[in-house]
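A.B. asks: following is a predicted model, sequence given first.
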Amino acid sequence: MEIETPPVLRDTPKPTGERRGLVIVHTGTGKGKSTAAFGLALRAHGRGKKVKVYQFMKVPSARFGEHRLFEQLGIPIEGLGDGFSWKSRDLGHSAELALAGWSRAEAAVRAGEHFMVVLDEIMYPLRYGWIPLQSVLDCLRERPAHVHVVLTGRGAPQELVDLADTVTEMTLVKHHFQAGVPAQRGIED
């Protein structure tokens, strides 16, 4: 590792634009997309802002770590799906759940009652054609100006990347699954 000298002067111009709701996308093959979105939700909640989290691939009865904590903190989190496609017994039903879930999430975004709406793992039903991309793009363009929307999942469509204000691509460098280490409570769930 090479030691660096810390900067003493700002190397970017100070923004002068107006504050407004942002569209933030976390995508890529690396770990941390949902975790980053949940961190934003916690940060907003910590500032007294109203937050809602929708998880497109989790079942409504899911009790992962984020569900337990968000419940304790009073942050609503809603599972909209029936698990990942390889666990589904009926992909047609999975598609129906995703579309019905999108209807609820879209209504929340458009209503403008929340400072932030997280659409966790929405890229999967978008990529599978279960939710029309144009419907999501229209909702994001037409949402109230103060609403922040965070979208996660691998393979964000280019149209969504183009529309977003901030896009982070998580890059897989190394993953414990590759060494045969299974998912662990508190890390993956």
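C.D. replies: Thanks, I have the structure now.
A.B. asks: can we go C-alpha only for contacts and neighbour counts from here?
C.D. replies: OK.
A.B. asks: between the two ends of stretch 80-98, how far is it?
C.D. replies: Chord length of stretch 80-98, first to last residue, is 6 Å (C-alpha to C-alpha, to the nearest Å).
A.B. asks: sorry, slip of the keys, the one I care about is stretch 78-89.
C.D. replies: End-to-end distance (C-alpha to C-alpha), stretch 78-89: 21 Å.
A.B. asks: show me where this protein has its helices.
C.D. replies: 33-46, 65-73, 91-111, 123-127, 133-142, 158-163 (DSSP state H).
A.B. asks: in addition, the following structure is provided for comparison:
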Amino acid sequence: VLDELSPVLDLGLLEVEEVVRTLAAKPARMEVIVTGRGAPRSLVQLADLHSEMRAHRREANDSAGIAGIEIYTGEGKGKSTSALGKALQAIGRGISQDKSHRVLILQWLKGGSGYTEDAAIAALRESYPHLVDHLRSGRDAIVWRGQQQPIDYVEAERAWEIARAAISSGLYKTVILDELNPTVDLELLPVEPIMQTLLRKPAETEVIITGRCKNPPAYFDLASVHSEMVCHKHYAERGVDLKRGVDY
């Protein structure tokens, strides 16, 4: 992971051509992820995946939203991984500064096993059981619109009841609601209870909500941060299989 390499290149602190040549010659099994603003065109052309995070700007007369509510949505890759990155920062804060800074990671539509982040989360839980909790919900299958099964509603509600109690309790300083947006978009959960819970959340609790959706639910208006992942290029469009350890 070459974090903030793009602005380093944009500032002329490294030779772009040398970096591009090095990346072009990387071992086939090595995954390189470059982040930051201002990626040079030659680097973007070399990449087989390019996502851009765009902030949604509010109109001058709109409210600023509620501090501590963030939403990551859009068609591009990086929504869940951005939220998990925030979770990692929060866990680090709990380790180094505030032992009461507990983190809850709740994931909808991601039942079953085999998700590679589970091992990392389990390792953190083993070392710091008082700082991080994790729960998956849903079937081990994709839920398609119009093909929802009764168990999908049960699983969605089960996870939401835990989320509602966790947010309201103030016990957790950071709560990740991963793939809540498509869960609501599929009408597996009603919007109003989510709205009421977010409106009443403790000021010190940060809630991060992820997932794409066709129809933005009303709670989007409550967010103080709303970022959209825009997909410019994805290897799946060329028929390349999703990558284990990268995509799931």
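C.D. replies: Noted; the coordinates are in hand. Quick caveat, the model's predicted, so the values are computed rather than measured.
A.B. asks: hang on, the earlier thing: possible to save the helices of structure 1 as a markdown table with mean neighbour count and distance to Lys52 of structure 1?
C.D. replies: Below are these laid out as a markdown table (neighbours: other C-alpha atoms under 10 Å; distance: least, C-alpha to C-alpha, whole Å):
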| stretch | mean neighbour count | distance to Lys52 of structure 1 |
| --- | --- | --- |
| helix 33-46 | 17 | 8 |
| helix 65-73 | 14 | 10 |
| helix 91-111 | 18 | 8 |
| helix 123-127 | 21 | 18 |
| helix 133-142 | 15 | 16 |
| helix 158-163 | 14 | 21 |
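A.B. asks: grab the nearest non-local neighbour of the counterpart of Thr116 of structure 2 in structure 1.
C.D. replies: By TM-score structural alignment, Thr116 of structure 2 lines up with Gly65 in structure 1. Once flanking residues are discounted, Gly65 of structure 1 sits nearest to Asp189: 5.7 Å by C-alpha to C-alpha, 6 or more residues apart in numbering.
A.B. asks: OK, contacts around the one you found?
C.D. replies: The contact partners of Asp189 of structure 1, by C-alpha atoms under 8 Å, 6 or more residues apart in numbering, come to Phe64, Gly65, Glu66, Ala183.
A.B. asks: number of residues surrounding the last one?
C.D. replies: It stands for Ala183 of structure 1. Counted by other C-alpha atoms under 10 Å, the residues lying close to Ala183 of structure 1 total 11.
A.B. asks: contact partners for the match of Thr116 of structure 2?
C.D. replies: Neighbour list for Gly65 of structure 1: Arg185, Gly186, Asp189 [criterion: C-alpha under 8 Å, 6+ apart].
A.B. asks: looking at the residues you listed, which is nearest Arg143 of structure 1?
C.D. replies: Using C-alpha to C-alpha, Asp189 is the member of the contacts of Gly65 of structure 1 that lies nearest Arg143 of structure 1, at 30.9 Å.
A.B. asks: ok, back up a step: now the two most distant members of the contacts of Asp189 of structure 1.
C.D. replies: Counting by C-alpha to C-alpha, the most remote pair of the contacts of Asp189 of structure 1 is Glu66 and Ala183, 15.3 Å apart.
A.B. asks: which position in structure 2 aligns with Glu106 of structure 1?
C.D. replies: Checking TM-score structural alignment: Glu106 of structure 1 goes with Arg164.
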